[in-house]
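> With the sequence up front, the predicted model follows.
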Amino acid sequence: MWRRVKQVLAALTARVTAADREFVAAWLAPAERELFYAMNLPDQYHALQVAYTARRLAAGRGGVDYGLLTRCALLHDVGKVKGDVSTFDKTFAVLAHRLAPGRAEGWGRAGRGGRIANLRHALHVYFRHPERSAALLAGIGANERLVGIISSHHQPPAPGEPPELTILREADDMH
């Protein structure tokens, strides 16, 4: 629960500095940057924090592609597009998942409309953002490894996964 409180506080105080923008520019191609900046500010801030943490976690671990890891961390939530889900609806989705995870996921449906449709859409985005992110990235011709890692970042760990996926999950769980 404390993690969720931290996330709300981080969202309310989120900002992207000039140094953060330079970091994004250094690691992402122009089309990837467009997707990154199409997220709302709290999601951009979250992705940056995940990237910085992932890089720290990767230090000293062998076999990690730091460039791939950094790009995955910055892009893992691009399926959460600015204006697609309101703050209230996003909060509802988080609470619904916490209180009734199976039912909440089953209730999610793509498509905005009235109040109920918007809530259902928020649940859809909440549970399906990895696939949405992967589809957006595939649509701009992103690297297959990057797309695969991002599409899997909320799935349970499996044998033989790339270390970048393991580290991304760990860093994302910290933020």
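Yep, that arrived.
> from here on, contacts and neighbour counts on C-alpha atoms
Noted.
> What are the buried residues along the host helix or strand of Arg120?
Assessed by DSSP states H and E, Arg120 sits inside helix 115-139. Within helix 115-139, the residues that count as buried by 16 or more other CA atoms under 10 Å are 118-137.
> How far off centre is that helix?
11 Å (CA atoms, centre = their mean, to the nearest Å).
> Quick check, central residue of this structure?
For the chain, the residue whose C-alpha lies nearest the mean C-alpha position (CA atoms, centre = their mean) is Asp77; its distance is 2.4 Å.
> Give me the packing partners of the helix holding Arg120, helices and strands only.
Helices and strands touching helix 115-139, as assessed by 3 or more CA pairs under 8 Å, 6 or more residues apart in numbering; DSSP states H and E, comprise helix 87-99, helix 101-107, helix 144-152.
> If I take that helix and helix 87-99, what angle do their directions form?
Between helix 115-139 and helix 87-99, the angle comes out at 90 degrees (axes from the mean of the first three to the mean of the last three CA atoms, to 10 degrees).
> for comparison:
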Amino acid sequence: MTKRRWRYRVRQFVTALIAGIRLDERVLLVRTLSDPQLLLFERMPRFAQRHSLDVYHALVRAGHTDPHLLQAALLHDCGKVDPNGRTIPLIYYIIIVLLQQYAPDLYQRAARNGRGLLYPFTLHATHEQRSVIYVRAAGSHPDVVQILSDYAERRATPFADALRAADDTS
């Protein structure tokens, strides 16, 4: 991992620790998301909400205005909450990032054997597909579902690529 990438990850972690959502962003959420989508957003931990808003803002700064892409940005990590409301503890993100960078086989093994203390690895490894399921079940527009499906399957489409670029820098 480069020195620049380390600084980015440290900044991302500090931001997660002090994550907050401004009133104008709350208004934006109510205007942008349907009620069922808003419930998906609200289930996420505050740091994940902050990250999703940062992805949204990165897309807007890049000139994106498509409402379905912007909804996808706000909901792309909603699958990091399981059906029972369990989330990935913040400390696990540090471990996940390190394993993905330096020991990807160990990360994959932890994700496959995700019981007990390893469950957050499974939750993380499968969150993109779960996000698609949740967003579809919430009655989202088919374009939102498709963007998240393309994103989860690593298909190179303009919207999935834009979402990935914004996610990687937020």
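Arrived safely, thanks for sending. Just so we're clear, the structure is a prediction, and the values are computed from it rather than from any experiment.
> overall similarity of the pair, as a TM-score.
The TM-score (TM-score structural alignment, normalised by the length of structure 2) is 0.85; 162 aligned residues with a CA RMSD of 2.0 Å.
> returning to that earlier point: looking at the helices and strands packed on helix 115-139 of structure 1, which is buried most?
Taking mean count of other CA atoms under 10 Å as the contact definition, the stretch among these with the greatest mean neighbour count is helix 144-152, which reaches a mean of 20.
> now the angle between helix 115-139 and that one, please.
If you take the same axes, to 10 degrees, helix 144-152 of structure 1 sits at 160 degrees to helix 115-139.
> what range in structure 2 matches helix 144-152 of structure 1?
Aligned by TM-score structural alignment, helix 144-152 of structure 1 falls on residues 142-150 of structure 2.
> what do you get for stretch 91-108 of structure 1?
With TM-score structural alignment as the criterion, stretch 91-108 of structure 1 aligns to 94-111.
> And that stretch, end to end?
Across its full length, stretch 94-111 of structure 2 reaches 15 Å end to end, with CA to CA, to the nearest Å as the criterion.
> Need the residues that contact that stretch.
Here stretch 94-111 of structure 2 makes contact (CA atoms under 8 Å, 6 or more residues apart in numbering) with Met1, Leu118, Tyr119, Pro120, Phe121, Thr122, Leu123, His124, Ala125.
> Contacts only, for the alignment partner in structure 1 of the fourth one.
Under the alignment by TM-score structural alignment, Pro120 of structure 2 pairs with Ala122 in structure 1. Ala122 of structure 1 makes contacts with Val85, Asp89, Lys90, Phe92, Ala93, Gly108, as judged by CA under 8 Å, 6+ apart.
> re earlier: let me have the contacts of stretch 94-111 of structure 2 in CSV, extended by distance to Leu106 of structure 2.
CSV is the format used below for the contacts of stretch 94-111 of structure 2 (distance: CA to CA, whole Å):
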residue, distance to Leu106 of structure 2
Met1, 17
Leu118, 11
Tyr119, 14
Pro120, 14
Phe121, 10
Thr122, 12
Leu123, 15
His124, 14
Ala125, 12
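> closest to Val55 of structure 2 among these?
His124 (18.0 Å; CA to CA).
> list the contacts for the closest residue to that closest one other than its chain neighbours?
Beyond its immediate neighbours in the sequence, the residue positioned closest to His124 of structure 2 (CA to CA, 6 or more residues apart in numbering) is Lys80, lying 6.1 Å away. For Lys80 of structure 2, the residues meeting the contact criterion (CA under 8 Å, 6+ apart) are Met44, Thr87, Ile88, Leu123, His124, His127, Glu128, Arg130, Ser131.
> In TSV, list these along with distance to Asp167 of structure 2.
Output for the contacts of Lys80 of structure 2, formatted as TSV (distance: CA to CA, whole Å):
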residue	distance to Asp167 of structure 2
Met44	16
Thr87	19
Ile88	18
Leu123	18
His124	15
His127	14
Glu128	13
Arg130	17
Ser131	15
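> Closest to Ala166 of structure 2 out of those?
Relative to Ala166 of structure 2, and with distances defined as CA to CA, the nearest of the contacts of Lys80 of structure 2 is Glu128, at 15.5 Å.
> now that closest one: how far from Glu153 of structure 2?
When distance is defined by CA to CA, Glu128 of structure 2 is 9 Å away from Glu153 of structure 2.
> Ok, Thr126 of structure 2 next?
Thr126 of structure 2 sits 11 Å away from Glu153 of structure 2 when distances are taken as CA to CA.
> can you check Val132 of structure 2 too?
In terms of CA to CA, Val132 of structure 2 sits 11 Å off from Glu153 of structure 2.
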